[in-house]
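Chemist: Got a predicted structure plus its sequence, pasted below:
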Amino acid sequence: MSTSEEHPAKKQRMDSSSKVIGTHNGTFHCDEALAVFLLKRTTAYAEAGLKRTRDPAILDTCDIVVDVGGKYDETTQRFDHHQRGFSEIFGHGFETKLSSAGLVYKHFGKEIIANRLQTHQDDPKIETLWLKLYREFIEAIDAIDNGISQYSTDLQPKYRIRTDVSARVGYFNPAWNEPADAQTVDAKFLQASTMVGTEFLDRLDYYAKAWLPARDLVVDALEKRKRVDQQGRILLFEQFAPWKEHLFELEASLGIPEAEKPLYVLYPDETGGNWRIQAVPVAPESFESRKALPEQWRGVRDDELSKLSGVEGCIFVHASGFIGGNKTKDGALRLANLALDM
């Protein structure tokens, strides 16, 4: 075939020096909206154009294709998940079938995170953030797009949640009775892609700038815990930081024996004026404690609690025994040491 007889899209592609991302046209979903946004945060596709179509001949001219085409092949940069027999998962303990968002994130996520943080992909925190963002942000998008129920039973929810990011992307599509040409839908797609992509970057920034530094504080407290208690049963933080999730993950990764796992955590409250003693729960989301504060202290406050415990400066102990307060670090530490033996 002569050049003049070639498919117009192919001729246009050959004349262009920029790369092109391909995805399907028409109604769009959260997974390809995010996939396109993520690709634009890679070095290879930062300046790429976008082609929304289902025409195989046009898709063949694209450098990378997501959510359409019936093929998953990293070597040819084809990332669809709709074909029969597709069963790709993220791995690392995750078993949810991937959508186009998960596929792109699996292959490009570390680069995207490293680019955002202006560091190298071999930086140890990249792996941690890559797994964290999949668990907290990407996996639900994969599951919703693939029609995977959140629960394995037939229980009916007591209320509906339609404010998740996948639903919000869907609302950008024109209504069924709203006239909309291809150009209008493409513009709506870009708005949706920007919305979900911005949320992804906001979440990444939070995990990198707040969640990860808290992990460092927990690591430090674990390393020093036997200076506070010889058996390592008390963690002491000199500043408040979210610690629960990190503690359970680090206990597992470090192989801390059951007898040496912390029972109480001490930290200054958010005002910095008083101190808290908190019992470590049996699991991150549990209300049951490994060792709740003594029953006789529960629900007692101020001077009455100080007299009962023999520790000055007491403020309260919660009725369930999961947390208490004292005006000083030394007071909180004395309560913890007493509680260990009660």
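Modeler: Good, I have the coordinates. A quick note: this is a predicted structure, and the numbers were derived from the prediction, not measured.

Chemist: Please make it C-alpha for all contacts and neighbour counts, starting now.
Modeler: Fine.

Chemist: Okay, helices next: where are they in the stretch 51-200 of the chain?
Modeler: 56-59, 100-117, 124-133, 139-145, 165-170, 182-206 (DSSP state H, counting those that start in this stretch).

Chemist: Mind putting those helices into CSV with mean neighbour count and distance to R301?
Modeler: Shown next, in CSV, are the helices of the stretch 51-200 of the chain (neighbours: other CA atoms under 10 Å; distance: least, CA to CA, whole Å):
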stretch, mean neighbour count, distance to R301
helix 56-59, 16, 70
helix 100-117, 22, 46
helix 124-133, 17, 39
helix 139-145, 21, 43
helix 165-170, 18, 44
helix 182-206, 17, 36
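
Chemist: among the ones you listed, which is nearest L340?
Modeler: Taking CA to CA, helix 124-133 is the member of those nearest to L340, at 33.6 Å.

Chemist: Show me the contact partners of the closest one.
Modeler: Helix 124-133 is contacted by residues 109-110, 113-114, 203-204, 207-208, 212 when judged by CA atoms under 8 Å, 6 or more residues apart in numbering.

Chemist: what about 10 Å?
Modeler: Contacts with helix 124-133, where a contact means CA atoms under 10 Å, 6 or more residues apart in numbering, come from 90-94, 105-106, 109-114, 117, 119-121, 135, 138-139, 200, 203-205, 207-208, 211-212.

Chemist: Then stretch 218-235?
Modeler: Residues outside stretch 218-235 that contact it (CA under 10 Å, 6+ apart): 213-217, 236-238, 241-247, 250-251, 254, 256, 259-267, 277-280, 333, 336-337, 340.

Chemist: and with 6 Å instead?
Modeler: Surrounding stretch 218-235, the residues in contact under the criterion CA atoms under 6 Å, 6 or more residues apart in numbering are 260-265.

Chemist: Next up, a structure to set beside the first:
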Amino acid sequence: MTITHLVTHSGGFHADELLSSVILTRLFPTAQLVRSRDAAWIAPADGRIIYDVGGQFDAEAGIFDHHQKPNPLREDGQPFSSFGLIWARYGRDYLRALAVPEHDIGAVHASFDRDFVLPIDLMDNGAVNPSEAGPLFAGLTLPALLETLKPVFDDPDEDADDRAFAAALPIAAAFVEAAIRREAAKLRAQGIVAAAIEAAGQDRVLELPMGMPFRAGIEAAGADHLLFVVHPRGTDWALTTIRTGENTFEARADLPAAWAGLTDKALEAASGVKGAKFCHNGRFIAVACTRDAIMQMARLAVEDVSAG
């Protein structure tokens, strides 16, 4: 069936129907986006997808509302918003439209649902405070940021809400697509990290061909013996620690205390490594001019941990 109309409610908007529109307008670019509460528009019909309005949830009939009682719930009992309902039905097709590899579709769909969609669902339903919704939504929340794009209360233009919604749509799309690119990149990185771990054997230092997210790959491989990671960084090389968790700065091991905050000649003198350039005062990253220099620093850092 050809989708000819995408229908959501008129008036002020929220993150859930705005983000739903991101998904649907990508998948059905020729469909007309209609914002209305008219009964004739919000009733199921051929060629029509209705969301965040209509008082029903029936995916086969193309209607995805969550305001009715009983409201649609996830398997674990947490509530859906229209965004969660649309993502559950169309998210995999959206990922294919963004050229996510087929073998990664399931994993990216699940991780994006957990980290991005679910917090939107919970906040839209008043089921969680923004401060509890996860790192993506701490402080200024994404829903709050998107709602700042709504017109001011005394805008005299009767089309102000529709104009604001249209202007907000590409901004919301940029957030969604950037988050999905990051999720897909994490999976690509895990493959590279796994290969590097195999090549490293029982070495305490992991060498990667470029900077990338590596902690998840290290944990997935069960490589508990690793202490540090090295990789090229522009024309230099970097030596970094491995954090023990997603939301902490605690590392498996810190760089030597004697290096903290030093640069250039001072760091060369403290480390004994020619070409050492910088060590952060927090002792989680150091930089050197060459691979040989950074590998020397890595070995010294391992020895420092062993001696401590």
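Modeler: That came in fine, so what should we check first? The shown structure was predicted, so the numbers you read here are calculated from the model rather than taken from an experiment.

Chemist: Superposed, what's their TM-score?
Modeler: Scored by TM-score structural alignment, normalised by the length of the second structure, the superposition of the two chains gives a TM-score of 0.79; 296 aligned residues with a CA RMSD of 3.3 Å.

Chemist: before we move on, the earlier item: out of the contacts of stretch 218-235 of the first structure, who's the most crowded?
Modeler: Most neighbours among the contacts of stretch 218-235 of the first structure, by other CA atoms under 10 Å: Y264, with 28 neighbours.

Chemist: what sits against that one?
Modeler: 234, 278-280.

Chemist: Identify the residue of the second structure aligned to it.
Modeler: Under the alignment (TM-score structural alignment), Y264 of the first structure pairs with F228 of the second structure.

Chemist: and P242 of the first structure, what pairs with it in the second structure?
Modeler: Looking across to the second structure (by TM-score structural alignment), P242 of the first structure lines up with M212.

Chemist: again with A279 of the first structure
Modeler: Counting by TM-score structural alignment, the partner of A279 of the first structure is T241.

Chemist: Looks like its match contacts G282 (just checking).
Modeler: No: using CA atoms under 6 Å, T241 of the second structure makes no contact with G282, being 10.5 Å away.

Chemist: what's the distance between D38 of the second structure and V7 of the second structure?
Modeler: From D38 of the second structure over to V7 of the second structure the distance is 10 Å, taken as CA to CA, to the nearest Å.

Chemist: Over to I42 of the second structure?
Modeler: Summarising the geometry, the distance separating I42 of the second structure from V7 of the second structure, computed by CA to CA, is 7 Å.

Chemist: for M210 of the second structure, same thing?
Modeler: Spatial separation of M210 of the second structure from V7 of the second structure under the definition CA to CA is 45 Å.

Chemist: Of these two, which one has the most company?
Modeler: Each of M210 of the second structure and V7 has its neighbours counted (other CA under 10 Å); V7 has more, 27 against 15.

Chemist: Which part of the first structure matches whichever strand or helix holds that one?
Modeler: Secondary structure assigned from DSSP states H and E places V7 of the second structure in strand 5-8. Under the alignment (TM-score structural alignment), strand 5-8 of the second structure falls on residues 20-23 in the first structure.

Chemist: and the matching stretch, how far from the second structure on average?
Modeler: Stretch 20-23 of the first structure: mean distance to aligned residues in the second structure after superposition is 2.3 Å, counting by mean CA distance after the TM-score superposition for the first structure.

Chemist: Contacts made by that stretch with the rest, please.
Modeler: Outside stretch 20-23 of the first structure, the residues that reach it (CA under 6 Å, 6+ apart) are 48-52, 62-66, 68.

Chemist: related to what we said a few turns ago, more crowded one of T241 and G282 of the second structure?
Modeler: When T241 of the second structure and G282 are compared on other CA under 10 Å, the one with more neighbours turns out to be T241, at 24 against 13.

Chemist: Could you report the distance from the more buried one to L226 of the second structure?
Modeler: When CA to CA is applied, the distance between T241 of the second structure and L226 of the second structure equals 10 Å.

Chemist: if I read this right, A48 of the first structure contacts V36, doesn't it?
Modeler: No: between A48 of the first structure and V36 there is no contact, the gap being 9.9 Å when judged by CA under 6 Å.

Chemist: Give me the more crowded residue out of those two.
Modeler: Applying other CA under 10 Å to A48 of the first structure and V36 shows that V36 carries more neighbours, namely 27 against 21.

Chemist: what's the counterpart of the more buried one in the second structure?
Modeler: Under the alignment (TM-score structural alignment), V36 of the first structure maps onto S21 of the second structure.

Chemist: And the residue nearest the centre of the second structure?
Modeler: A179 (3.8 Å; CA atoms, centre = their mean).

Chemist: Can you tell me what sits against stretch 132-147 of the second structure?
Modeler: Under the criterion CA under 6 Å, 6+ apart, external residues in contact with stretch 132-147 of the second structure comprise 15, 119, 131.

Chemist: just those residues now: which is nearest D254 of the second structure?
Modeler: Comparing the contacts of stretch 132-147 of the second structure against D254 of the second structure with CA to CA places S131 closest, at 29.9 Å.

Chemist: What's the match for that closest one in the first structure?
Modeler: Superposed on the first structure with TM-score structural alignment, S131 of the second structure falls opposite Y151.

Chemist: Could you check how many residues crowd around its match?
Modeler: Here the count is done by other CA under 10 Å, and Y151 of the first structure has 8 residues near it.

Chemist: Might you report the residue contacts of it?
Modeler: Taking CA under 6 Å, 6+ apart, we find Y151 of the first structure in contact with no residue.

Chemist: Would you mind measuring from it to A143 of the first structure?
Modeler: Y151 of the first structure sits at a distance of 11 Å from A143 of the first structure (criterion: CA to CA).

Chemist: Sounds good, over and out.
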